[in-house]
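> Sequence below, structure please.
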Amino acid sequence: MNLKEALKNPIFRSVTEAADQLGVDTYVIGGFVRDFLLNRGTPDDVDIVAIGNGIAMAREVASKLPGQPKVSVFKNFGTAMLKHDGIELEFVGARKESYDRNSRKPTVEDGTLEDDQKRRDFTINALAISLNQATFGQLLDPFGGLADLERQIIRTPLEPGITYSDDPLRMMRAIRFATQLNFEIELKSLQAITEHKERIEIISKERIVEELHKILASEKPSKGFALLHKTELLPYILPELVALQGIEEKEGQRHKDNFWHTLEVVDNIAETTDDLWLRWAALLHDIGKAPTKRWHKKIGWTFHAHEFVGSKMVYKLFKRLRMPLNEKMKFVQKMVLMSSRPQVLAEEFATDSAVRRLVHDAGDHVDALMTLCEADITTKNPRKQRKYKNNFKLVRQKIEEVEERDHVRNFQPPISGEDIMETFGIKPSREIGVIKEAIKEAILEGEIPNEYEAARTFMLKKGKEIGLTAKS
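Next up is the predicted model:
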């Protein structure tokens, strides 16, 4: 294993020169080393730890680089950062930390390299490579991180209870790394997360959401959400998902477990799109089923209006987690609200008018909606799966045909309010809205084509019906 290969970028030679000139032992540590050893490439952000003053080291390195890049100093954290040639280097002095129970902000003092490695979250993130000339490229691995990489294990350098209690965000990070890398969390570590689960409450919602985003963006997000469920962290973060878990049976009739179904849907959609907000829509598409679940003797289990209820819950969930209450949230709401519409079309004969309404209501998001609904096929019956997938193909074809012919996506009426006022010689009034709505309905129902002349003829007829007379 040639670790010098990881350090071939000339920027590391500048760090070496600065380190030797200042007489400071200096190392590259953390994710850069981990990802190189995993053959995941080398990230653009590099953590450098100096056994001394990290800020002084950053300034010395900058002075040796072409163009002498600006050094950003963060005195509160004792760190400095510079960017050069597409790489972001963050410098910190080696330190040891102690924690107050009510905060994840540590008391920091100068320390050795091993002190610094101890404070790292996991052994695989505590690996360091020397940058000094005499030991250039030498790996320092006091906690067996290299072996854990080979065994694909997430393990803490210290006793896991201490690591997680000190900084409870590490519980989320353990699950996130296990999901991203497809590693297993060491059993002791997994048990410690459950034991300290309530500590997650001291972590800001923003930091939690950051980890949730990374779990959702991974190749198989279900692994992360299953671990959040197993460690009992999920009720503190997404109780709406926990409420979906379980199967109830009455008079021999059962409903599916909507929690595990949801995780399947998320994995399905992860195979077809990297769109984070569409993945959020998949995660939340059924959250309205818990509050709307009802048993009816004649028809069995129902979840009436769960899409509408779920879309309202999306707003509350986003607000609680301090997620953006903007177009991203509205997109997720829309997907949840409309999540069953294409399914109904796929199960029945899709009429042109029904497809027109779907395209009109979904607008630019109709393709995303279809992707979500196709991901929602989780039946294990091969015949049913083939049937549903073929039906969705037919619906997609029909959408293309209707859109090409009728142009109802992001519908703009061929007759404007000004046209109506001019035609009938009236001022702004309720009648204008009535006529515009009638024209829209007539186009969506296929009574008239989406064209000006046809719409004008219809407008004159409708105006006459409500007592308006066209100017001669």
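> When you work out contacts or count neighbours from here on, use the C-alpha atoms and nothing else.
Fine.
> quick check: longest helix of the protein.
The residue-count maximum for a helix in the chain (DSSP state H) belongs to helix 382-406.
> Which of the residues in it are classified as buried?
Of the residues in helix 382-406, 388-389, 391-392, 394-396, 398-399, 402-403, 406 count as buried by neighbour count, 16 or more other C-alpha atoms under 10 Å.
> And the strands in the stretch 201-350 of the chain?
Applying DSSP state E, counting those that start in this stretch to the stretch 201-350 of the chain gives strands spanning 249-250, 253-254, 294-296, 300-302.
> One more sequence to fold, the one below, so I can look at both together:
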Amino acid sequence: MTKEFHTEAIQHPIFELIGSTADELGIDSYVIGGYVRDYFLQRNTPKDIDIVAIGSGIELAQKVASKLKGKPEVSVFKNFGTAMIKHQGMELEFVGARKESYQRDSRKPIVEDGTLEDDQNRRDFTINAIALSLNKDSFGRLLDPFDGLSDLDKKTIRTPLEPGITYSDDPLRMMRAIRFATQLGFSIELKSLQAITENKDRIKIVSKERIVDELHKITMARKPSVGFKLMLQTELLPYILPELTALQGIEEVEGQRHKDNFWHTLEVVDNIAETTDNLWLRWAALLHDIGKAPTKKFHKKIGWTFHGHEFVGSKMVYKLFKRLKMPLNEKMKFVQQMVLMSSRPIILAEDHVTDSAVRRLVFDAGDHVDDLMTLCEADITTKNPKKQKKYKNNFQIVRQKIVEVEERDHVRNFQPPVSGEEIMQTFNLKPSKEIGIIKDAIKEAILEGEIPNEYDAAYQFMLEKGKEMNLKVHTE
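Sure, this is the predicted structure:
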């Protein structure tokens, strides 16, 4: 066993307290997992810290909590043999060392008490199996039976045991391998990659919520495309996001080809990752072209078309979110809106930018117009420097126009200057379609720039429209 010590990794007083409490109980205790890994990677160490006790993790947690200032509550999860303490922004999770065995139809293990070695064996990757002792006589001693430190140096994701068993036992580990590779910029060992491909259909026993949690982390990485390429390579992607794999490939008919919309999508996601940490805007980038697979058609005269792909794609967003048990709330509606409108600014940037077109864009996008522009700028993936410069300049013009039009016309989150009630009173109308016709006409006149977005002009316009419709002004 190594005699290497790393006391500088566990300087925080909480570690000494846990170690001395474990000594009182006559058990060994270790810090293991993400905290240790990220210390050696010189990343910001996570606030969730895993503690392994060779004995009862719950008992150790309760005794530690009784000694902490404010005596924080201990959350006990008896079924899992774990306990959690939240203290000074940290989440300390205590578990008794255990060995695990699995049944074919479940990723929930049968758990027995075990040694530290058993506990390290059950870890997903060698880089997450590195432990540091917390007991006084061995404080800071490194326990690295699978050479995880060497894998950190080599930037390699490798399983402690045979990868086929590791991934078959708990198939979520396949997603975790891809997620760590994406977040850390590591590569997955070849044997592991092959084992993921061989066990790909096992992903079906993993809950949608756990899969989505990993998808979110991949999508929020600095370069999300790494994860999606690995999911494609290992053939996991069709099980999770078949809408994306359907975009892959280039067809050629009569010498006319279209671009590969799958690889284009990954470029867009990487582009947007450089400019925003908005998870749902990144999802919009990932899904902005999913309507292209079902709408793809070849016409002899004009070549390949994807008519209405934005509308079809926005409808697909709902089905995708529902299938993956993602939130069917404002977050989904935001992604739908971004997908539906994803081509609008591009069309504006190609043509002469009119005020009325910009007004309509701001009216339809509302508070999300800036997000929409960010998405469209990320959508520029042309390798032609002249074209790229032209598009970027045109988008700057559109952004400037948005500012000018918004300052002057106030159409974001538009409220009609004349209310339905006032129209009813003016013409002595009961609720009827005429009111809607007049309200729409006022809105259209403002968006077209025929009248300013002001009460007096809108009121005058209402009177003229009423006259056209043979409505009499009501006088008391």
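> Can you add distance to Gly145 of structure 1 and give the buried residues of helix 382-406 of structure 1 back as TSV?
Shown next, in TSV, are those (distance: C-alpha to C-alpha, whole Å):
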residue	distance to Gly145 of structure 1
Tyr388	47
Lys389	45
Asn391	50
Phe392	48
Leu394	52
Val395	52
Arg396	50
Lys398	55
Ile399	53
Val402	58
Glu403	56
Asp406	61
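> Return the member of these nearest to Ala375 of structure 1.
The nearest member of the buried residues of helix 382-406 of structure 1 to Ala375 of structure 1, counting by C-alpha to C-alpha, is Lys389 at 9.8 Å.
> that older thread, can you say which of the strands of the stretch 201-350 of structure 1 is packed in most?
By mean neighbour count, with neighbours taken as mean count of other C-alpha atoms under 10 Å, strand 300-302 ranks first of those at a mean of 15.
> returning to that earlier point: measure the mean distance from the longest helix of structure 1 to structure 2 post-superposition.
With mean C-alpha distance after the TM-score superposition for structure 1, helix 382-406 of structure 1 departs from structure 2 by a mean of 0.5 Å once superposed.
> Which stretch of structure 2 lines up against that helix?
Taken onto structure 2 by TM-score structural alignment, helix 382-406 of structure 1 occupies residues 385-409 there.
> and the matching stretch, how far out from the chain's middle?
Centroid separation for stretch 385-409 of structure 2 versus its chain: 28 Å, with C-alpha atoms, centre = their mean, to the nearest Å.
> So what touches it?
345-346, 348-350, 353, 355, 358-359, 362, 373, 377, 380-382, 412, 452-453 (C-alpha atoms under 8 Å, 6 or more residues apart in numbering).
> rerun at 10 Å
345-346, 348-359, 361-363, 369-370, 373-374, 376-378, 380-382, 410-412, 446-447, 449, 451-454 (C-alpha atoms under 10 Å, 6 or more residues apart in numbering).
> what's the answer for stretch 78-89 of structure 2, then?
Contacts for stretch 78-89 of structure 2 (C-alpha under 10 Å, 6+ apart): 14, 47-52, 56-62, 64-65, 68-77, 91-98, 108-113.
> Could you list which of those belong to helices?
Per DSSP H, those map to helices at 14, 57-62, 64-65.
> which of these are buried?
57-62, 64-65.
> so which of those comes closest to Thr156 of structure 2?
When these are compared against Thr156 of structure 2 (criterion: C-alpha to C-alpha), the nearest one is Gly57, at 30.6 Å.
> Distance of the equivalent of the closest one over in structure 1 relative to Gly86 of structure 1?
In structure 1, Gly57 of structure 2 lines up with Gly54, judged by TM-score structural alignment. Per C-alpha to C-alpha, to the nearest Å, Gly54 of structure 1 is found 21 Å from Gly86 of structure 1.
> Over to Lys289 of structure 1?
47 Å.
> same question, Leu146 of structure 1
28 Å.
> neighbour-wise, which of those two wins?
Between Leu146 of structure 1 and Gly86, Leu146 has the larger neighbour count (other C-alpha atoms under 10 Å), namely 21 against 8.
> What is the equivalent residue in structure 2 for that one?
Under the alignment (TM-score structural alignment), Leu146 of structure 1 maps onto Leu149.
> now the helix or strand harbouring its match: how far from the chain's centre is it?
In this structure, Leu149 of structure 2 is located in helix 148-154 according to DSSP states H and E. In terms of C-alpha atoms, centre = their mean, the centre of helix 148-154 of structure 2 is set 28 Å apart from its chain centre.
> what's the answer for stretch 227-235 of structure 1, then?
18 Å.
> which residues in structure 2 does it match up with?
With TM-score structural alignment as the criterion, stretch 227-235 of structure 1 aligns to 230-238.
> quick one: terminal-to-terminal distance for the matching stretch?
12 Å.
> in that stretch, what's buried?
Applying 16+ other C-alpha under 10 Å to stretch 230-238 of structure 2 flags 230-232, 234-237 as buried.
> Thank you, goodbye.
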